[in-house]
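K.L.:
Just the structure for this:
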Amino acid sequence: MTKFGIGQGVPRWEDPRLLRGGGRYSDDLNRPDQAYGYVVRSHYANAKILSIDTSAAENAAGVLGVWTGDDYAASGLGNIPCAVPRHKPDGSPMFLPPNAALRAGAVKMVGDPVCWVVAETAKQAQDAAERIIVDYDEQKAITSTAHALDTDAGIVWDEAPDNVCFVFELGDKDKTEAAFADAHHVTRLDINISRVSVAPMEPRACIGEYDEFDERYTLMTGTQGPHGVRQALAEPILKVPQNKLRVVSEDMGGAFGMRSGPYPENILVLWTAKLLGRPVKWTGDRTDAFQSDDQARDNVVTAELALDENGIFTGLRVTTVANLGAYLTLLGPHSSTNNLGSLSNTYKTPAIYTHVTGVFTNTNSTGPYRGAGRPEAVYCVERVIDTAAREMGIDAAEIRRRNLIPEISEPYSTGFLFTYDSGEFEKNMDAALEMIDYAEFADRRADSESTGKLRGIGIANCIEQSAGGPPEWAQIRFDPSGTVTLIMGTHNHGQGHETIFRQMLADMLGLEFEQVRIAQGDSDVSMMGTGTFGSRSSGVGGASIQLAANKIVEKCKPLVAHHLEVAVEDIEFDDGTFTVAGTDKTMNLTEAARHAHNFMTAPPGFELGLDEWAAWSPPAPTFPNGCHVAEVEIDPDTGTTEIVRYCMVDDVGTVINPMLLAGQVHGGAVQGIGQIMCENVVWDDESGQMVSGSFMDYTLPRADDCPGFEMGENEVPTPTNPMGIKGAGEAGCVGAMPAVMNAICDAMATRGVRTFDMPASPNRVWQALNSTPNQAAE
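P.N.:
Predicted coordinates:
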């Protein structure tokens, strides 16, 4: 095995650069003679704009221009599109709100962009913005998902008077109804999945530039998919062909799905850069992030499970009201509708039906966030299973074991959207239960009770769809010295691509890490690219690297055969060296690359250069899976919850780098724990103001809130891509939410609490434990 190849725990190549301050994040980037923009945002959740007085701002020092929604409407530029169409209850297309870069006539959420000021300095732009006077007529706002469909709720859009954007159904409704009619036992559980702020370490920033000679825009911003953002901005909004827009994205301080599409500020810097004839830069702060970033989750769910007398699942019915916010982002309805196949999870459930109602509210738009619908689906299933087990008096592990899908060695159709590639679900669960010593849990619970504490254990089997969808591109380019540039359509924003792609090339072509330069994040450099999301980069991007590497080897074989004076079919390649079968004749790849660029030594008819690209389209998605088990201890006097153990066994297919895998899974688990324990966006029902609009009020998990993770791997390669990679970026988040909440509910059940909703903050836990028995915390 190559020392730094696939399967080795190689330290991250990019870390020294980043740790020494060499990162180039969006706000680190500057252009000569750049101006600075500032967004004036609405302080109201729902209001008509009666007038805007910009005169004082226009006359302020250093101001280059002030623009309003009326100016934008007159510009002829378009609105942010939505790429996930859905339908109303009557079958007609859903209403798509006008998601313009500046709002004209009305605002629909706190943080809506109302005016745009550009000045010589950022301070001057802000000072001028504070002189703008906007006269509003405040209207009734609705922020609650649970009450958005009430007849007396505020109306977000006149075109959707019931606040319904779309309805979406999946599954066999009649078969599911029959299963429930015949069921021995039915468990019904009302579940609230709270709204979260993505809260990336780096707030958004961007620079817009326009070249009047080439009539071409350049946008520099942090995004997960430069080509996708180019596509969304160019023709729909800027009204130019895609080749007239370059999108550049360098380092990013967190994305998690939030940076998938364009934002109003991207449009504003490009628009005004052209008007002013100079670059325009905008840098958001934490308030901007809370008020204008896409948020996530925010679902009200009713999950029902039908079982026979032996605890075998016969039907699952899930009804969801999904809060979309005031506008639809590029991928707005995706999370609530595109990953519902995860409701089948790892179980044999013969009848499943789900109904989703997407609703508008006067809140931030919601979009993809680590898992993008997968964590929500698995959470609902695992929560209702635990509740059913408790109601029927069956052990939580045993009820799962009775219903698990057997080992999969060939495609397995769940009968509900998904066809799984491979997996050993019972083996995962057995290993995780053994790791946490499940058999001795009763003794540990008794020990906790002797000290006045409540102890609970939670199991969560999990599976997710990954690495599917569009193709990915890779280009391998040798220069005459043998140095390689790997150009990728994926984009690293913390996953470690610069390391794992080098490991792949070390295995495939025998290259040293120092020989390789990674180029990414520039739509002018990479031929095409789909981007990084959905745990797809290593599997889909890696497969494209494999194809391009094979092309490099095949192109070199005739050249090597010429120099070694042998037949092409006698040439073999391994670990960076070409050999001739049965002889000691060799030539390494670096030497072959030099010949490939030299017209004096290249064979007749050889196309000079060594530069190959490839695209790989996955024939089917992969399904990474696993089992997470959490153990908690609750102090009933204070409501404080401590996660005392956390064990997980994950099957991510072929493991490229165990060290990076641990980082990905641990990070995902922390985000899942954060949502269960503390994260929650809160709005004032009357005014629509965000109550949790800063880190003083919105709590993120700290290192000392998290357990020491114990991790095992069950490596079952997928047959759907040549490297056997399933993906790992979202595994931790999918498993952590139900495992931790099941453990909390298991502990609280000893005090008569039937169910409980996130977040499990100390005051909410204390309230639940001290309320009427069998009542959940409101």
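K.L.:
C-alpha only now, for contacts and for neighbours.
P.N.:
Will do.
K.L.:
what number of residues lie near the residue lying closest to residue 511 once chain neighbours are set aside?
P.N.:
Distances taken as C-alpha to C-alpha, 6 or more residues apart in numbering place residue 505 nearest to residue 511, at 6.0 Å, with adjacent residues excluded. Residues within reach of residue 505, counting by other C-alpha atoms under 10 Å, total 26.
K.L.:
what does the strand or helix carrying residue 505 rub up against?
P.N.:
Secondary structure assignment for residue 505, by DSSP states H and E: helix 497-509. Residues from elsewhere that reach helix 497-509 (C-alpha atoms under 8 Å, 6 or more residues apart in numbering): 2, 4-6, 10-14, 491-492, 511-513, 516, 518, 538, 542, 545-546, 549, 574-576, 589, 656-657.
K.L.:
Can you classify residue 73 by secondary structure?
P.N.:
helix (DSSP: H, G, I helix; E, B strand; the rest coil).
K.L.:
quick one, longest helix in this structure?
P.N.:
What stands out as the longest helix in the chain, according to DSSP state H, is helix 542-564.
K.L.:
Show me which positions of that helix end up buried.
P.N.:
Counting neighbours by 16 or more other C-alpha atoms under 10 Å, one finds that the buried residues in helix 542-564 are 542-549, 551-553, 555-562, 564.
K.L.:
Equivalent analysis for stretch 78-85, please.
P.N.:
Buried-residue list, stretch 78-85, by 16+ other C-alpha under 10 Å: 78-82.
K.L.:
try stretch 397-411
P.N.:
Buried residues in stretch 397-411, counted by 16+ other C-alpha under 10 Å: 397, 399-401, 403-406.
K.L.:
Here is the second sequence; please produce its structure so I can put it next to the first one:
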Amino acid sequence: MGASDFANLPNIGVDIRRKEDYRFLTGAGQYTDDIVLANQAHAVFVRSPHAHARVKAIDIAAAKAAPGVIDVFVGSDVAGDKLNGLPCGWLITSTNGEPMKEPPHPILAQGKVRYVGDHVAMVIAETLEQAKDAAELVNVDYEVLPSVVKVTDAASSEALHEASPDNHCFKWAIGDKVAVDVAFASAAHVTKLDLVNNRLVPNAMEPRAAIGSYQRGTGEYTLYVSNQNPHVERLLMTAFVMGLPEHKVRVIAPDVGGGFGSKIYLYAEDVCLTWAAKKTNRNIKWICERSEAFLSDAHGRDHVSHAEMAMDSQGKFLALRVHTDANLGAYLSTFASAVPTILYATLLAGQYKTPQVYVEVDAWFTNTAPVDAYRGAGRPEATYLLERLVSRCAWELGIGQDEIRKRNFIDAWPYQTPVALQYDVGDYLGCMTKAEKLADVAGFAARRAATEAKGLRRGIGYSSYIEACGIAPSNIAGALGARAGLFECGEVRVHPTGSVTVFTGSHSHGQGHETTFAQVVAARLGIEVDAVDVVHGDTGRVPFGMGTYGSRSISVGGAAIMKALDKIETKAKKIAAHLMEASDADVEFANGEFTVKGTDKKVTFGQVALTAYVPHNYPLDKLEPGLNETAFYDPTNFTFPAGTYICEVEVDPATGVVRVDRFTAVDDFGTIINPMIVEGQVHGGIVQGIGQALLENCVYDPDTGQLLTGSFMDYAMPRADDFPNFHIDTISTPCTHNPLGTKGCGEAGAIGSPPAVINAVLDALHPLGVTEFDMPASPNRVWTAIQAAKAH
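P.N.:
Prediction:
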């Protein structure tokens, strides 16, 4: 079945309320903290109060003697059991041909701590209160060392790791430097831009959580964990850290209350609890507190970049040159090395026909929490840089933000970019045209005049993003450094009564998979959506899968399910042909019925399902009983969602307060399964993107390395009253290389919105002489920029 046929099936492109919402809204969901095992103890982690220090001694005697304490573990215990450190899942090779530096990342500190929040000891007690009290009694003798938090200071600061004496992890580049330099030499105009992509703290509604369990009789471990990809968690923990056979470890990720990338990784706490469960012969629970999450969850973004665009006299792009310093934090997190390289630099062609692009990335260690993929993962960083630069090009040349984009849009597909990716299909001009109409750009001048009459400033900002989703194919990803496959698995189990259970390696943490995947199966088989159940998040029940990140679930996980459905349909046609005494080549299937061409013979899907399990009239000489199929899908290319976002803001020059007055988003997600779910994903993404642009900012003290924004008192999260109603629409150019034609929608809003907002703020302030500042555009930053412009 082709993508165009699939898009026309019943239940596709239809708003269906999420099946899973009933249990969530009525308090019947089951999160990790809802699970209470027999003989369950509680763990608390002692964390470093210093950004950088030698651990001279740890005295745990008082803690071990405290009431209710079962045991206390430190780094020497880990070393004694020969546990390895946490692995990085992506190998980057430097421009000099050497592999990136991979310092050890112990699950409990050994010899040194390298950021505030680093794991020093684990206290296990009968109750959480007893564990907390005992943790206060752990006495650590630290020798405090100089620390570094700014990526631009890393090279000149004291080394965090022996393996990296200059704090440099790798230098990586892509593109033709010589050709770029030639293009710049002959350019009529060059626009330059320095910018910072500010560090963010992911804040899912449910903090991280884990329960480690060990069955002495069978030698089996079970880890309940709030995680986005349980199979990957199991693989990394067993093969790389603990040296356990995978079949002896079961990872269960129940309902997960948001992740946004921060729950992809194998964290130290997960390994500690699994390991300690055997050591103590107890079930052990750990629930991260919010202040602890600020310190220890992997952070996002944190790039410092310089970008230059070479153009001819008409604003046609000739070449792009970029240098980025990426902050990796104190250790390499699971996918940290892929974010500022493969997921960032390869997207810097954007939607434009720039003939030559050269990108160079230096990655550095600092005394901060590890940085890894956060909603969008590299694509927001690329889009922010490129779309800020493109708007600046327009302003310097005196042409419109829309016009410069239209002059440079790609208009023929497939399109091979100069930075490795090949786009299969798109309609960038169509997205912008629809966005401009929906945003009423024609009425902007009147709205600006009305705003100025109130003593305020109004600006409009554009952003035309593209992203790469469904990281693939595995062989290409492997050549680029991936240390795992990037396929997905789907199993479709048809029951005798015709209902269906689907097992998927994807995992939901708020995306609505139980509804969307059910729609796909119901549409193919011609059954009711409520007749389909979706199972995920349990390595003991689901075939091996790669989890959820990179907006891959429907395009990769859904495609695997479609392949399994192809097998189901093929076998079911043979059964139906036997029942109708026809050749299976003459059997057609549509709307839940099998028919014979040119006749009125028909049988229902339910009849075929029952026959498969009650094979009284069955071609046993040709077919096995049952109707259960599994398929693996490895994509042949990324998918490429794209769109144009237009933002209008009002700025009060007296206070620096920025108010988003209008926001329009038009996206191309290919085939859409459930428009309501897509709209919700886009809304959430836009909110996160505007949060970064105007509010959120993770800040460490440059002298002490202390996290200054360690709670919601200092880290401003967006709220409903920060936003207007969003104007959202879509166009569709179905993906050409997956059977659904889908592209992915989960990260788009967070990718496209930050540059649209900042471009709008700068457009508003340009008459006041303000030409630049970095995110977030907080009142203080905006007001300060206005005062500085006045002083000049």
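K.L.:
From residue 542 of structure 1, how far out is the residue nearest to residue 511 of structure 1?
P.N.:
Going from residue 505 of structure 1 to residue 542 of structure 1 by C-alpha to C-alpha, to the nearest Å gives 10 Å.
K.L.:
again with residue 585 of structure 1
P.N.:
As for residue 585 of structure 1, its distance to residue 542 of structure 1 is 31 Å (criterion: C-alpha to C-alpha).
K.L.:
Check residue 473 of structure 1 too.
P.N.:
Distance, residue 473 of structure 1 to residue 542 of structure 1, by C-alpha to C-alpha: 9 Å.
K.L.:
same deal with residue 185 of structure 1?
P.N.:
Distance of residue 185 of structure 1 to residue 542 of structure 1, computed by C-alpha to C-alpha: 47 Å.
K.L.:
And for residue 394 of structure 1?
P.N.:
Remark: distance between residue 394 of structure 1 and residue 542 of structure 1 (C-alpha to C-alpha) = 44 Å.
K.L.:
Over to residue 290 of structure 1?
P.N.:
Per C-alpha to C-alpha, residue 290 of structure 1 is found 35 Å from residue 542 of structure 1.
K.L.:
residues contacting the aligned partner of residue 280 of structure 2 in structure 1?
P.N.:
Under the alignment by TM-score structural alignment, residue 280 of structure 2 pairs with residue 276 in structure 1. Residues in contact with residue 276 of structure 1 (C-alpha under 8 Å, 6+ apart) are residue 64.
K.L.:
Same question for the one 3 residues further on.
P.N.:
Neighbouring residues of residue 279 of structure 1 by C-alpha under 8 Å, 6+ apart: 31-35, 207-210, 269, 273.
K.L.:
Only the buried subset of these, as a PyMOL command please.
P.N.:
Restricted to buried positions by 16+ other C-alpha under 10 Å, the PyMOL selection for the contacts of residue 279 of structure 1 reads:
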select buried, resi 34+35+207+208+209+210+269+273
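K.L.:
Keep only the contacts of residue 279 of structure 1 that are still in contact in structure 2, please.
P.N.:
Of those, the ones still in contact in structure 2 (both residues aligned by TM-score structural alignment, their matches' C-alpha atoms under 8 Å) are 31-35, 207-210, 273.
K.L.:
Now intersect those with the strands, please.
P.N.:
Using DSSP state E, the subset of these located in strands is 35, 207-210.
K.L.:
which two from the residues you listed end up farthest apart in space?
P.N.:
With C-alpha to C-alpha as the measure, no two of those lie farther apart than 35 and 210, at 12.8 Å.
K.L.:
that older thread, wait, which of the ones in strands among the kept ones among the contacts of residue 279 of structure 1 is closest to residue 99 of structure 1?
P.N.:
Nearest to residue 99 of structure 1 among these, with distances taken as C-alpha to C-alpha, is residue 208, at 19.6 Å.
K.L.:
The closest one matches what in structure 2?
P.N.:
Using TM-score structural alignment, the equivalent of residue 208 of structure 1 in structure 2 is residue 212.
K.L.:
Next, show the common contact partners of residue 35 and residue 210 of structure 1.
P.N.:
Listed as contacting both residue 35 of structure 1 and residue 210 by C-alpha under 8 Å, 6+ apart are 278-279.
K.L.:
Please, where are all the helices along the stretch 201-350 of structure 1?
P.N.:
Under the criterion DSSP state H, counting those that start in this stretch, helices of the stretch 201-350 of structure 1 are mapped to 226-233, 264-276, 286-292, 334-337.
K.L.:
who wins for proximity to residue 58 of structure 1 among those helices?
P.N.:
Nearest to residue 58 of structure 1, of all the helices of the stretch 201-350 of structure 1, is helix 264-276, at 14.6 Å by C-alpha to C-alpha.
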